[in-house]
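# sequence plus predicted model, see below.
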Amino acid sequence: MALFRRRSGGDGSSGRSGWGFGRAARSKQVPTLDPTLGDPRLGELLRLAEAAVAGGAAGWAALRAELAALDDQADLTRVIDLVTDTEGLERTLDAALAADPADALTLLVSGARQVAWAWEARTGARAQHVSEEQWKLFGERLEKAEEQLLEVAEREPGWLAPWYFLQVSGRGASLGHDVVRARFDAAVRRYPFHRASYTQQLQQTCRKWGGSHEQMHAFARSSMLAAPVGSRLAELVVLAHLEHWLDLEPGEDSRYLSSRQVVADLREAYERSVGHPGYQREPGWQGAHNTFAMALAMVGEKFYARRLFEELDDAVTEFPWQYLDRDPVAAFTRLRDSCAR
């Protein structure tokens, strides 16, 4: 079985991660990489974030009002995670906090931005290729993030978001498995089965972060089985196998991914989540579809992968396709087309 080779380069450390047939292959659309996944509301929020950088206090006030109107804690966390990738937003937030240091929402967004900004300094390069200056900036920004997010968690004990972002900062700051696990537990107490928090904890169990393959797979499987059938948490099993594959040497990685056990695990995860009649498409559902489509196509499960590519209708997410190509759209297109044959 010919598997697509992963690209060389970074180690993936950027903390930051009815059916029909055939229409994907014949689609007249060009596959697109859109961080909003076609959601006009998210597009507007990103425009407001850019306006906040350009317009200062007035721009931030408009964005803050939209964030404050979000009732669902998981939705708020997802939106903050998206808008805090906006370059320069940290300056606007510093000014807003100087004007109103008691505003917990501004402090939360500032802490989240510091986390994203820290990973921008570190980059996705392997540790040995990160300069001393990059490590210094990484540490300084994570330290500020920790201070701000812990203060928000104390002020607003019911909020999910600070505990989600504290998982990312804690891993980057090497605070240890017990600390990051406690933060994960705090997040899911506030929002059971919060998928994004589960993916952060999965990262913490990876070998590259001081865990092990056994620990990682055990966490992924136990999480899948503990969740209701039809839950997106079964995606963790796929992510764990992709992480394991990435950690292996050429040749060994292909043998691993094409093994009977891995293929069986991928099928089971598919049937318990995106392929289950009870699966509900929550906001950002395209992410799981992209992950399953890539993994299933790579192991030759074209029947299932075709279904997913069709449902996606050429909506590409950067993750996990960047593992295969610096151009995620190119990787998506190659595998999509290979499943049409």
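Yep, it's here. Residues are numbered from 1 along each chain as shown.

# every contact and neighbour count from this point should use C-alpha atoms.
OK.

# what helix or strand is residue 193 on?
Using DSSP states H and E, residue 193 sits in no helix or strand.

# ok, residue 73 to residue 87 distance?
Counting by Cα to Cα, to the nearest Å, the gap from residue 73 to residue 87 is 24 Å.

# ok, now which ones touch the residue nearest to residue 210 when sequence neighbours are not counted?
Computed as Cα to Cα, 6 or more residues apart in numbering, the closest residue to residue 210 that is not its neighbour in sequence is residue 204, at 7.5 Å. Counting by Cα atoms under 8 Å, 6 or more residues apart in numbering, residue 204 touches 171, 177, 180, 210, 211.

# can you say which of those are buried?
For these, burial is judged from neighbour counts taken by 16 or more other Cα atoms under 10 Å, and it is met by 171, 177, 180.

# buried ones in stretch 151-164, by neighbour count?
Buried-residue list, stretch 151-164, by 16+ other Cα under 10 Å: 151, 152, 153, 159, 160, 161, 162, 163, 164.

# in helices only, show me those.
151, 152, 153, 161, 162, 163, 164 (DSSP state H).

# how far does stretch 134-148 sit from the chain's center?
Its chain's average C-alpha position is 21 Å from that of stretch 134-148, according to Cα atoms, centre = their mean, to the nearest Å.

# in addition, the following structure is provided for comparison:
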Amino acid sequence: MSPAPPSSRPQFDPLVVFPPLARARHLAGSRDWPGLVRYFAALDHPDEVAAACRTVGDTVGSETFLRQVADQYPGEPLPRVLLADRLITKGWDIRTGARAQHVTRSQFDQFHAHLRQAEQLLIQVCAEQPAYALAWYLRTITARGLSLGQSEARRRYDRLAAHHPHHFPAQRQLLQQLCPKWSGSWEAAHAFAESCAQAAPPGSQSPALVAEVHFEHWSDLDGSEATAYLRRPDVRDSLLNAAAKSVLHPAFRPGFHGISAHTYFAFAHSVAGRHAEAAPHFRALGNCADEHPWLFLPGQDAAAAFTKHRKSALGRG
């Protein structure tokens, strides 16, 4: 990530924002299994492995190729996990991101059918290799999609955390499960984010969960109540402390999820009118960002909202 002038439009495409992911998409699209094996073997951070897995899962039509590879190499976990991710993505595309009351019975039936297929593949991998991070990570997603409940989702996360205690992508998935929209509570969601932040080593991604849970809480409120929430002194302090331990710490290692983390910090401070606090995150982002939070601001498209708040932060912060 490099600084960009305030007049530049942001880049939201994850394959452009984090170019190594484009390689994963190309290899999956060209059905190059040996290339994919080498690609994943060269990744040295669990966050990047998870991002690459999700990128392959997003590759339209890759399920046919991945199923053939899984049949060809029945003892290998990677093809089954990638196929499972593709099935999860297809199922979620059918369901859409709408709240449950806006999803039809047919959509739910197809969604659950895809997730159950993915579950069978992941159960096999977890039984064979109990420390295989990608499989447990994806099972935190299927647990939520299949409505298996808070306890089962937490059990799956705990199995992963026993071997990979600061797996940020899995922490993000469990955080979603703990929010009220998935039958959780704000008390549970905030407690989990804070516990991950406190346990994390300096410079890791995990404290950025604090910014994400504050965004989730803000998005559940209306109008002035939402803005007032982000302006609370305790929310400000928790954001500053989390940023100091994660994305603004000297030991922080920029990567795919770092872009999203900086975005949530920049968003929260910007909406609260704290330009000085937002500025370092906008400087770190440059012209790259996560589109998601900016979509929630009324009356503006994401690019316009990002550009407006970046200009205010860099001009006055």
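It's in. Since the model is a prediction, treat every value here as computed from it, not as a measurement.

# out of the contacts of residue 204 of the first structure, which is nearest to residue 322 of the first structure?
Of all these, residue 171 has the smallest distance to residue 322 of the first structure: 21.7 Å, by Cα to Cα.

# pretty sure that closest one contacts residue 178?
No - counting by Cα atoms under 8 Å, residue 171 of the first structure does not reach residue 178; the two are 10.7 Å apart.

# to which residue of the first structure is residue 244 of the second structure aligned?
Under the alignment (TM-score structural alignment), residue 244 of the second structure pairs with residue 271 of the first structure.

# what helix or strand does that match sit in?
Using DSSP H and E, residue 271 of the first structure falls in helix 260-272.

# just the residues contacting that helix, thanks.
With Cα under 8 Å, 6+ apart as the criterion, helix 260-272 of the first structure contacts 224, 229-231, 234-235, 237-238, 241, 256-257, 276, 292, 295-296, 299.

# repeat that with 10 Å
The contact list for helix 260-272 of the first structure (Cα atoms under 10 Å, 6 or more residues apart in numbering) reads 221, 224-225, 227-239, 241, 256-258, 275-279, 288-289, 292-293, 295-296, 299-301, 304.

# what subset of those is buried?
Among the contacts of helix 260-272 of the first structure, those that count as buried by neighbour count (16+ other Cα under 10 Å) are 221, 224, 228-239, 241, 256-258, 275, 279, 288-289, 292-293, 295-296, 299-301, 304.

# in helices only, show me those residues.
If you go by DSSP H, those have 221, 224, 235-239, 241, 256-257, 288-289, 292-293, 295-296, 304 in helices.

# what about the residue of the first structure most remote from its centre, distance to residue 107 of the first structure?
Most distant residue from the mean C-alpha position of the first structure: residue 99, 32.5 Å away (Cα atoms, centre = their mean). Going from residue 99 of the first structure to residue 107 of the first structure by Cα to Cα gives 12 Å.

# quick check: neighbours shared by those two?
Contacts common to residue 99 of the first structure and residue 107, judged by Cα under 10 Å, 6+ apart, are residue 93.

# check which helix or strand the residue mapped onto residue 96 of the first structure from the second structure maps to.
With TM-score structural alignment as the criterion, residue 96 of the first structure lines up with residue 69 in the second structure. Using DSSP H and E, residue 69 of the second structure maps to helix 62-72.

# where exactly do the strands run in the stretch 101-250 of the first structure?
Per DSSP state E, counting those that start in this stretch, the stretch 101-250 of the first structure carries no strands over any range.

# picking that back up, ok, now which ones touch the residue farthest from the centre of the first structure?
57, 93.

# same question for the one 5 residues further on.
Contacts were defined as Cα under 10 Å, 6+ apart; by that measure residue 104 of the first structure touches 97, 110, 148, 149, 151, 152, 153, 154, 155, 156.

# also residue 199 of the second structure?
Per Cα under 10 Å, 6+ apart, neighbours of residue 199 of the second structure: 165, 166, 206, 207.

# again with residue 27 of the second structure
Residue 27 of the second structure neighbours (Cα under 10 Å, 6+ apart): 33, 34, 35, 36, 37, 39, 56, 59.

# still on that earlier bit, the match of residue 244 of the second structure - how many residues pack around it?
For residue 271 of the first structure, the neighbour count with other Cα atoms under 10 Å is 17.

# gap between it and residue 230 of the first structure?
Residue 271 of the first structure is 8 Å from residue 230 of the first structure, by Cα to Cα.

# ok, residue 78 of the first structure next?
In this view, residue 78 of the first structure and residue 230 of the first structure are 21 Å apart by Cα to Cα.

# same check on residue 95 of the first structure?
On the measure of Cα to Cα, residue 95 of the first structure and residue 230 of the first structure end up 44 Å apart.
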